[in-house]
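Chemist: let's see this in three dimensions:
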Amino acid sequence: MVLPHASLPPRRPGHHAAARADDDAAHRRPGAAQRPAAALLVLHTIGAKSGQERDTTLMYCPEPDGRMLVTGSNFARGSHPAWTANLLRNPDAAVSVLGRRIPVHAVPIGDDEREAVWRELEEHWPGYRGYERASGRVLRIFRLTPVS
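Modeler: As a prediction, this is how the structure comes out:
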């Protein structure tokens, strides 16, 4: 599922580059080479240290069964993004997609399926695994499963 440009919230300080890139893509000149817009969600977690709700805009890879994959690339920085620690501590979270808030349960991708998941991610974003090589760490990948 790809979020249409019109559904993006207004920009605010600290708004993630993925959302800015999607917004900027809508303003490219006609005829310019374009990739499909990234699927975006807002992840609502409980802070691992603070206990406060935290919101993070992320690209996600939709799976056919309604689950979603999110990757803690942190723009290839050497440290894991805080939202990944939040999910490790509190795996029950929520996402907002197309204006709808959906409760989810997050499970880290294990070594047994890591390669298959990377193949799936790179089908959506060729070269994305380069972030893992550039960061010098194993990126945390989570599968978000909607719960009722």
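Chemist: switch to C-alpha atoms for all contacts and neighbour counts from now on
Modeler: Noted.
Chemist: all strands for this protein, in order.
Modeler: Here the chain has its strands, by DSSP state E, at 40-46, 53-59, 61-62, 68-71, 92-97, 100-108, 141-146.
Chemist: in TSV: these, plus mean neighbour count and distance to residue 25.
Modeler: As requested, these are exported to TSV (neighbours: other Cα atoms under 10 Å; distance: least, Cα to Cα, whole Å):
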stretch	mean neighbour count	distance to residue 25
strand 40-46	24	13
strand 53-59	17	14
strand 61-62	22	19
strand 68-71	22	21
strand 92-97	20	19
strand 100-108	17	23
strand 141-146	21	26
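Chemist: so which of those is nearest residue 132?
Modeler: Closest approach to residue 132 among those (Cα to Cα): strand 68-71, 10.0 Å.
Chemist: remind me what the closest one packs against, helices and strands.
Modeler: strand 61-62, strand 141-146 (3 or more Cα pairs under 8 Å, 6 or more residues apart in numbering; DSSP states H and E).
Chemist: just the angle for the longest one relative to strand 40-46, thanks.
Modeler: In this structure, strand 141-146 runs at an angle of 90 degrees to strand 40-46, with axes from the mean of the first three to the mean of the last three Cα atoms, to 10 degrees as the basis.
Chemist: for strand 141-146, name the packing helices and strands.
Modeler: strand 68-71, strand 100-108.
Chemist: let's see this one next to it:
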Amino acid sequence: MRTDGDANWFQRAMQRWSTTPPAEWMNTRVPWHRVDRLVYRVTKGRATLTGPMSGRATVMLTTTGARTGEPRTCPMLGLPDGDRVVVIASNYGRPGNPAWYHNLRAHPSATLVVPPHAPRRVRAREVEGAERDRLWALAVCTYPPWEHYVDRVAGRRIPVMVLEPDDPAPS
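Modeler: You can find the predicted model right below:
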């Protein structure tokens, strides 16, 4: 498990900064997912902006739009948990859940890219109880700002989603 102690001095500074009022103000106004998608596209899938800044792996998740049915790709921090990937619907500490969360609730089947690997099909499920508690502890240990986001989400419980391999059914 990668912990906050694995981050370099710049990444730890960025993590601390992300919990400050100026960062909160900026995070509510800058569409970071669009910046990350642009950097990802320009670097031909080799990099994002938030990955190196946070010191964590950025994954690209393609969901099906809950209302539109159109594919939507969003970069986010992904936490490995065996053959699964855990994603946290923190929405940068904003009051509402991110769009990708609503998309996964409506259409749990998605495509995940964990660079430099090929895309793979996954099935999402929201975890609760002891499993959620364990994965939330893993998440906070890996990226401490998530704990601070709890104070900013106006009473919303931050969802924890597990992306499991979606193996096709045998024919």
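Chemist: closest to residue 121 of the first structure out of the strands of the first structure?
Modeler: When the strands of the first structure are compared for distance to residue 121 of the first structure using Cα to Cα, the nearest one is strand 61-62, at 6.6 Å.
Chemist: hang on, isn't residue 111 of the second structure packed against residue 120?
Modeler: Yes. The pair residue 111 of the second structure and residue 120 passes the contact test of Cα atoms under 8 Å, sitting 5.6 Å apart.
Chemist: give me the distance from the strand or helix carrying residue 12 of the second structure to the chain's centre.
Modeler: Assigning secondary structure by DSSP states H and E places residue 12 of the second structure in helix 9-17. Between the centre of helix 9-17 of the second structure and the centre of its chain there are 18 Å (Cα atoms, centre = their mean, to the nearest Å).
Chemist: now that helix: which residue numbers in the first structure?
Modeler: On the first structure, no counterpart of helix 9-17 of the second structure exists by TM-score structural alignment.
Chemist: coming back round to it: closest one to residue 99 of the first structure among the helices and strands packed on strand 68-71 of the first structure?
Modeler: That would be strand 141-146 among those, by Cα to Cα, at 15.3 Å.
Chemist: average distance between that closest one and the second structure?
Modeler: In the superposition with the second structure, the average deviation recorded for strand 141-146 of the first structure is 0.6 Å (mean Cα distance after the TM-score superposition for the first structure).
Chemist: tell me which residues touch the counterpart of residue 140 of the first structure in the second structure, please.
Modeler: Using TM-score structural alignment, the equivalent of residue 140 of the first structure in the second structure is residue 159. By Cα atoms under 8 Å, 6 or more residues apart in numbering, the contact set of residue 159 of the second structure is 88, 89, 90, 126, 127.
Chemist: repeat that for 6 Å
Modeler: residue 89 (Cα atoms under 6 Å, 6 or more residues apart in numbering).
Chemist: how close does it get to residue 41 of the second structure?
Modeler: 28 Å (Cα to Cα, to the nearest Å).
Chemist: the counterpart of residue 87 of the first structure in the second structure: how many residues sit nearby?
Modeler: Taking TM-score structural alignment, residue 87 of the first structure has residue 104 as its aligned residue in the second structure. Per other Cα atoms under 10 Å, the neighbour tally for residue 104 of the second structure reads 22.
Chemist: now the helices and strands packed on strand 141-146 of the first structure in CSV, with distance to residue 81 of the first structure?
Modeler: Listed next are those as CSV, based on distance: least, Cα to Cα, whole Å:
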stretch, distance to residue 81 of the first structure
strand 68-71, 10
strand 100-108, 14
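Chemist: nearest to residue 145 of the first structure, of these?
Modeler: For residue 145 of the first structure, the closest of those is strand 100-108, at 5.1 Å, according to Cα to Cα.
Chemist: what's the angle from that closest one to strand 92-97?
Modeler: 130 degrees.
Chemist: contacts for strand 100-108 of the first structure?
Modeler: Applying Cα under 6 Å, 6+ apart, the contact partners of strand 100-108 of the first structure are 91, 92, 93, 94, 95, 141, 142, 143, 144, 145, 146, 147.
Chemist: reformat these as TSV; add distance to residue 20 of the first structure.
Modeler: As requested, the contacts of strand 100-108 of the first structure are arranged in TSV below (distance: Cα to Cα, whole Å):
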residue	distance to residue 20 of the first structure
91	27
92	27
93	24
94	22
95	19
141	22
142	23
143	24
144	23
145	26
146	26
147	29
